[in-house]
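S.K.: attaching a predicted model along with its sequence, questions to come.
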Amino acid sequence: MKKIGLYLGTFNPIHNGHITLANYFANIIDLDEVWVVLTPQNPFKKKYNLIEDDYRLEMANNTFNHLKNIKVSDIEFKLDKPNYTIDTINRLSEDFPNKQFTLLIGEDNLANFHHWKDYSKILEVVEVFVYPRTTTTNVDNELINNKKIKILDAPKIEISSDEIRKKMKEGVDIKSYLPKVVYEYIIEKRLYS
């Protein structure tokens, strides 16, 4: 059975930190593939400068299409809204019964994981691998000690999509934070301006 890591996010925009983590997941930990799953809207966040799904999908495809063990998925664009992680996992498990899924989340998400819809069901059906974030968060000991949750020694990423969008509004050059193909696409389409 193939082991698939689900790396969910808005990727608004996708940046070098996302690529570093996706490569870490695909090549360092025990996964056969990583699926970069674009989310239409995080139910816990207000809609914020979120560009159209098609733009984000194209940037992700352009970023990862040359890598054999990292795939891009738009499954959440096709599900009813609001969509929750448990819905995505259930749908993927139905569509791909011969694959074993693992959820890949940031430590900031683990801090509010107990607020996620059906979080206990998520832990029944998948393992959750947690990568570090630069912000310190308090995490419930019950979650940290859960056998289905594994804390990874992944690289800490020093930049976020929020910060990149903010820098763009301030006129700061963001070229060094993005893959060339994404930077050129943003300029060509005049995104985030």
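M.R.: Now that the structure is in, tell me what you want to look at. Numbers count the residues shown, from 1 in each chain.

S.K.: can we go C-alpha only for contacts and neighbour counts from here?
M.R.: Fine.

S.K.: who's in contact with the nearest residue to L143 once chain neighbours are set aside?
M.R.: Distances taken as C-alpha to C-alpha, 6 or more residues apart in numbering place I149 nearest to L143, at 7.1 Å, with adjacent residues excluded. Counting by C-alpha atoms under 8 Å, 6 or more residues apart in numbering, I149 touches L123, E127, V128, F129, V130, L143.

S.K.: in helices, which of these fall?
M.R.: Using DSSP state H, the members of these that fall within helices are L123, L143.

S.K.: any idea how far N42 is from K148?
M.R.: 23 Å (C-alpha to C-alpha, to the nearest Å).

S.K.: thinking again about what came up before, the contacts of I149: which two are farthest apart?
M.R.: Across the contacts of I149, the longest distance by C-alpha to C-alpha is 12.9 Å; it joins L123 and V130.

S.K.: out of the two, which sits in the more crowded spot?
M.R.: In this view L123 and V130 are compared by other C-alpha atoms under 10 Å, and V130 has more residues nearby, 21 against 18.

S.K.: hold the first one in mind and look at this next one:
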Amino acid sequence: MTALEKSIGILGGSFDPVHNGHLSIAQSFLDSDLIDQLWVLLAPDPPHKTGRTQTNYQLRFEMLQAAFKNFNGVKVSDLEKKLPQPSFTIQTLEYLEENYPEYTFRLCIGGDSLRDFKKWKDWQKILDHANLLVARRPSADIKNIDENIKNHLHFIDHEPVQISSTKIRDAVANGDDISGLVPSSVNKIIDNENLYRLKV
């Protein structure tokens, strides 16, 4: 990377819904000073998410925009919606490299994703297009990482927030309060659109 090139972090997901854990890890990536911007990409049809129908893409995108509205250095993007489905990381990175040659890209993932990384489609090719920026607990064991991956990653310390989109959907379905789990702007959309409630 030359001094003039910007380093862009890529954080992808289905964000169904986006929650405070996502915001926390995004802030950790931004605070690392290893990227100039963080692009948050909403996946229309993640290949690893099966067994349930995703919430309407536009509503998920609206929630994502609302959640990151006041974040400096974050760009929320729907570019994966324009790519062939399902959404594979390798094709997204190839698209970005071709269309944004002035940038270098880092793929931002959590420690759980790193453990499964060799199961990703064309994982070796992914490393040809982007290095990995991995958020992990300071106490995490990193001894058993494949050498081919280790040469393409950088760790940042991050204490994960124990929230999941699945738990939030279940909580809403049960009528539980989620105000401490998602930004208020996202909670408002969930309420207004009657999302995740049991259909009777």
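M.R.: It's in. Bear in mind that the values here come from a model prediction, so they are computed numbers and not experimental data.

S.K.: just to revisit the earlier point, aligned to the residue nearest to L143 of structure 1, what sits in structure 2?
M.R.: Residue pairing (TM-score structural alignment): I149 of structure 1 is matched to L153 of structure 2.

S.K.: any idea how far that match is from D116 of structure 2?
M.R.: In this structure, L153 of structure 2 and D116 of structure 2 are 14 Å apart, going by C-alpha to C-alpha.

S.K.: can you check P46 of structure 2 too?
M.R.: 15 Å.

S.K.: between the two, point out the one with more neighbours.
M.R.: P46 (17 against 9).

S.K.: any idea what the more buried one aligns with in structure 1?
M.R.: Alignment note (TM-score structural alignment): P46 of structure 2 maps to N42 of structure 1.

S.K.: could you count how many residues lie near the residue lying closest to that match once chain neighbours are set aside?
M.R.: Nearest non-adjacent residue to N42 of structure 1, counting by C-alpha to C-alpha, 6+ apart: T10, 7.5 Å away. The tally of other residues near T10 of structure 1 (other C-alpha under 10 Å) stands at 19.

S.K.: same question, D53 of structure 1
M.R.: Close neighbours of D53 of structure 1, defined as other C-alpha under 10 Å, add up to 16.

S.K.: residue contacts, the aligned partner of it in structure 2?
M.R.: Mapped onto structure 2 by TM-score structural alignment, D53 of structure 1 lines up with Y57. For Y57 of structure 2, the contacting residues are P44, by C-alpha under 8 Å, 6+ apart.

S.K.: how near is Y57 of structure 2 to N72 of structure 2?
M.R.: As judged by C-alpha to C-alpha, Y57 of structure 2 and N72 of structure 2 stand 24 Å apart.

S.K.: so where is the helix or strand containing L11 of structure 2 in structure 1?
M.R.: Here L11 of structure 2 is covered by strand 6-13, with elements defined by DSSP states H and E. Strand 6-13 of structure 2 corresponds to residues 2-9 in structure 1, going by TM-score structural alignment.

S.K.: same thing with stretch 98-112 of structure 2?
M.R.: Under TM-score structural alignment, the match for stretch 98-112 of structure 2 is residues 94-108.

S.K.: quick one: the residue nearest to L143 of structure 1 from V128 of structure 1, how far?
M.R.: To V128 of structure 1, I149 of structure 1 is 5 Å away according to C-alpha to C-alpha.

S.K.: same thing with W116 of structure 1?
M.R.: Noted for W116 of structure 1: a distance of 13 Å to V128 of structure 1, by C-alpha to C-alpha.
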